[in-house]
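Okay, sequence plus prediction incoming.
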Amino acid sequence: METEKKEVIFKIKNLKTWFPITKGFMKKVVGNVKAVDDVSIEVYKGETLGIVGESGCGKSTFGKTVMMLEKPTGGEVLFNYNGEYKDITKFNKDEMFEFRKKVHMVFQDPYSALNPQKKIYTSFEEPLKTHGVDSVEEREKIMNRVLKMVNIQPDYLMRFPHEFSGGQRQRLCIARALEVTPEVLICDEPVSALDVSIQAQVLNLMKEIQKELNLTYLFIAHDLSVVQYMSDRIMVMYLGKIVEVADSKALYDEPLHPYTKALLSAIPVADIHHKKKRQVLEGEVPSPIHKPSGCAFHNRCPYCMDICKKEDPVLRYHGADGHMTACHLYDGSEVKA
C-alpha cells in the first residue's frame, strides 16, 4: 500500500550552530561550542514535530536557528513558499521581514515574554503596526479574534501582565503569536513553567488551534509525557545531533537507540502495581566543546562496540515506517546486537 505523500514545509540540511570560544585580549578563537552539529530533517505541513533530549543537547538552539534568532554556522534551512523552497539563511532584511510573518515563536517563560511596564493592548498592538495593519479598528478586530481563540476576554487588554496567572500569560503569548496568521509555531518549553493542571488546559488549547488553523508545530520540551501527547513525530537529540526520529507511537512502543530507551525508562508510571525497570546511564555527558571521537554517546552506552569509538554513526532508516536511528547496532533493518 502506497503511503500518502506529505507536503514538506521545512527542509533542514546539515544545519550547524557553533558558538566560538575566545581567549585573551585579541579575542582569539580557541574552540567552539557545537550546540547544533550537522542536523538534517524534513518537517511536514500540519504536523507536530516533538524535539526532546537532556538539558544542553541543543534542542532550544535548534529551534532558534530555524527561526533565525541564532545565526547558523553552516547548512541550509529551506522554507516552502507555495511549492518553491527558499534558503532563509541567505535572506536579506526585507525577505527576513516577510518570513517573520510565517514563523513565530512561543517562549518558555510567559513572565519575561510580555513587557511588565506595558499594558497587554500595547504588547498586542506593536506587532500589528510593524506588519502594516494601520487601521485601529482592524487591529482591534484581530486582537479580539485571537483572544477569543485562547478564551480570554477582550477587556483584559487594558490590564498589565502581573494581573494574570501563569496559564493566562502563556495563553496571551500564544494569542500574540497568532496575530499575523503564521504557518509555523516554534514552541520552546511552552508549558514547563506552569502547574500540571494548567499545562493540560494550554496543551488542549494548542491542539484545537492547530486543527482550526492547520498550523505546524515544532514542540521543544523535556517532559516526555507532554511530548508524547502533543507530537505526531519525535526527534531525539544528543549533544547537538539527531540520534533517533520516529512516529510518536513507534518511538514509545519500540525505541531503538540506547539513549532513547534510557530517556523513556525515566518516565514515571502512575501505577503502584506496575514496576518499571529504569535504565540508568553511567558516566558523564561529554563536553560539547571536546566531543569524543566516533559516536558521542559511546562512553555512556551499555552496548558500546569498538566501531562506536572510531566512527560516527549515520542517521539511517530502520523499517518501512520512517523510523530512523543513528546507531552502529543497526545496519539497515538488521540488528547487530
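Okay, I see it.

can we go C-alpha only for contacts and neighbour counts from here?
Will do.

Downstream of whichever strand or helix holds Lys11, the next helix or strand is which one?
With elements taken from DSSP states H and E, the one containing Lys11 is strand 8-23. The helix or strand immediately downstream of strand 8-23 is strand 28-44, counting by DSSP H and E.

So which residues of the stretch 201-337 of the chain form strands?
216-220, 233-238, 241-247, 316-317, 324-325, 330-331, 334-335 (DSSP state E, counting those that start in this stretch).

burial count for the nearest residue to Glu284 once chain neighbours are set aside?
Leaving aside its sequence neighbours, Glu284 sits nearest to Arg300 (Cα to Cα, 6 or more residues apart in numbering; 7.4 Å). Arg300 sits with 17 neighbouring residues when counted by other Cα atoms under 10 Å.

Please compare the first structure with the one that follows:
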Amino acid sequence: MTEKNKEVIFKVNNLKTWFPIKKGALKKVVGNVKAVDGVSLEVYKGETLGIVGESGCGKSTFGKTVMMLEKPVDGQVEFNYNGEFKDITKFSKEEMFDFRKKVQMVFQDPYSALNPQKKIYTSFEEPLIVHGIKSKEEREKIMERVLKMVNIQPDYLQRYPHEFSGGQRQRLCIARALEVMPEVLICDEPVSALDVSIQAQVLNLMKDIQKELNLTYMFIAHDLSVVQYMADRIVVMYLGKIVEIADSKTLYEEPLHPYTKALLSAIPVPDIHNKKKRQILDGEVPSPINKPSGCAFHNRCPLCTDRCKEEDPAMHLHGENGHIVACHKYDQKKD
C-alpha cells in the first residue's frame, strides 16, 4: 500500500507548544521554552509511528499536545471523524470529552499512573462510569474483556498496584486505556522502565492487540532498537523540530540526516567481533529558549556550511518512498 491510498487519521500542521518563562513579582514573561516548534506530519490509520530523539527534543510534549494535555500556542491538530477532519485545538469541553474516547495515552511510569490508595477495580471502573456505562454488570464485562487481552486474571482487580510487578502494572495501564475502545494509542516510553525480558513480552502483546483492534500507535521512545521492532514509520526530532521521516527499513539502512546517523551509530551491537564506528557529536545541545539561527543542529553537524548557520532547512522529499529530510545537503537549491 502506498502512502497515497492510506487513510490519514491525524493531520498535524505547524504545531507549536511553548512554555512561558516568568520572572519578578508581576510574573512578566521574559521568554519561552520552545518544546515543540513547528511540527507538521500525517499519521496513517493502523500504523505504528515511532518518534525518537534525545532527551529534551520535544517528543513527549508533542505526544501530550496531540492529546491536548498540553495547549499549543499555534498550529492545528486535525482528527479524522469518519472522513471529516476537525481541529481539536478548537474543541469545546463537550467535543473534547468525546475525543478522549477516541485517543488514549499510556505513560512511562505505570506505578504513578495508578492510584496506590485504590484497588485496581476502582481505577478501572472510574473511566467507564465517567463515559456513561451505568450498568455495573456491563462495566465488569468490559473490565474482564480488556484484562484477558493483556493476560491478567480478572480476580486481580481486587489487588492494589504495589502487589504487581512493573510489567504487570504496565499491562494494566494498557488494558485501562483500551476500556473505551480508542482508535489511537499514544505510548510515551511504555517499556523504558521494564527489564529487557519483560519489555519483549509487553511489545509483543501490544502488537497482538493492535492487529486485533486495528489500533493506530504513536510510539515515543529512546531505545532505537525497540522503535525499529515496533514502528512502520519513524519520525526523528531534534530541539522541537522534525529532521527526518522515513519507513523503518529505509531509516535504519539509509539514514540521511547527520543527527539520525549519529543516533543510529549509538545502537549497541551484541557481538564483540563486530564493532560499530561511533559518530560522536561535538558541542552541546542548544537551549530551547535561545535557539541558534539557521539549522538548530549546525553547531554539532560535521557537514555544516555558512548556509546552515543562516537559513533553517525546509522538509524535502528524497526518493520515492516518502523519505523526508530537513537538511540543506538534500535541497535542490544549491549553496
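Received it, and whenever you're ready, just let me know what you need. Everything quoted here is computed from the prediction, not taken from an experiment.

Now compute the TM-score of the two chains, please.
Once superposed, chain against chain, the TM-score is 0.98 (TM-score structural alignment, normalised by the length of the second structure); 335 aligned residues with a Cα RMSD of 1.3 Å.

Run the chain-centre distance for stretch 186-195 of the first structure.
What separates the centre of stretch 186-195 of the first structure from the centre of its chain is 11 Å, taken as Cα atoms, centre = their mean, to the nearest Å.

Now that stretch: buried residues?
Ile186, Cys187, Asp188, Glu189, Pro190, Val191, Ala193, Leu194 (16 or more other Cα atoms under 10 Å).

That one: end-to-end distance?
One end of stretch 186-195 of the first structure sits 21 Å from the other (Cα to Cα, to the nearest Å).

Report the two of the buried residues of stretch 186-195 of the first structure separated the most.
Largest separation among those by Cα to Cα: Ile186 and Leu194, giving 18.0 Å.

how about the helices in the first structure?
For the first structure, applying DSSP state H gives helices covering 59-66, 93-102, 110-113, 120-130, 136-149, 166-177, 196-213, 224-230, 248-253, 258-265, 306-310.

For these, give me a markdown table that also has mean neighbour count and distance to Asp37 of the first structure.
Formatted as a markdown table, those follow (neighbours: other Cα atoms under 10 Å; distance: least, Cα to Cα, whole Å):
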| stretch | mean neighbour count | distance to Asp37 of the first structure |
| --- | --- | --- |
| helix 59-66 | 23 | 10 |
| helix 93-102 | 14 | 24 |
| helix 110-113 | 17 | 28 |
| helix 120-130 | 17 | 33 |
| helix 136-149 | 16 | 37 |
| helix 166-177 | 23 | 29 |
| helix 196-213 | 15 | 30 |
| helix 224-230 | 18 | 23 |
| helix 248-253 | 17 | 23 |
| helix 258-265 | 19 | 18 |
| helix 306-310 | 15 | 18 |
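
Same list, those helices, but as JSON lines with distance to His273 of the first structure please.
Formatted as JSON lines, these follow (distance: least, Cα to Cα, whole Å):
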{"stretch": "helix 59-66", "distance to His273 of the first structure": "35"}
{"stretch": "helix 93-102", "distance to His273 of the first structure": "48"}
{"stretch": "helix 110-113", "distance to His273 of the first structure": "38"}
{"stretch": "helix 120-130", "distance to His273 of the first structure": "48"}
{"stretch": "helix 136-149", "distance to His273 of the first structure": "41"}
{"stretch": "helix 166-177", "distance to His273 of the first structure": "34"}
{"stretch": "helix 196-213", "distance to His273 of the first structure": "23"}
{"stretch": "helix 224-230", "distance to His273 of the first structure": "20"}
{"stretch": "helix 248-253", "distance to His273 of the first structure": "20"}
{"stretch": "helix 258-265", "distance to His273 of the first structure": "16"}
{"stretch": "helix 306-310", "distance to His273 of the first structure": "38"}
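
right, and those helices - which one's nearest Phe19 of the first structure?
helix 59-66 (10.6 Å).

Look up the average distance of that closest one to its aligned counterpart in the second structure.
After superposition onto the second structure, helix 59-66 of the first structure sits on average 0.1 Å from its aligned residues (mean Cα distance after the TM-score superposition for the first structure).

helices or strands up against that helix?
strand 8-23, strand 28-44, strand 184-188, strand 216-220 (3 or more Cα pairs under 8 Å, 6 or more residues apart in numbering; DSSP states H and E).

so which of those gets nearest Leu281 of the first structure?
strand 28-44 (21.4 Å).

Please compute how far that closest one lies from its chain's middle.
Using Cα atoms, centre = their mean, the offset of strand 28-44 of the first structure from its chain centre is 15 Å.

ok and it relative to strand 216-220, angle-wise?
130 degrees (axes from the mean of the first three to the mean of the last three Cα atoms, to 10 degrees).

Buried residues, strand 28-44 of the first structure. List them.
Val33, Lys34, Ala35, Val36, Asp37, Asp38, Val39, Ser40, Val43, Tyr44.
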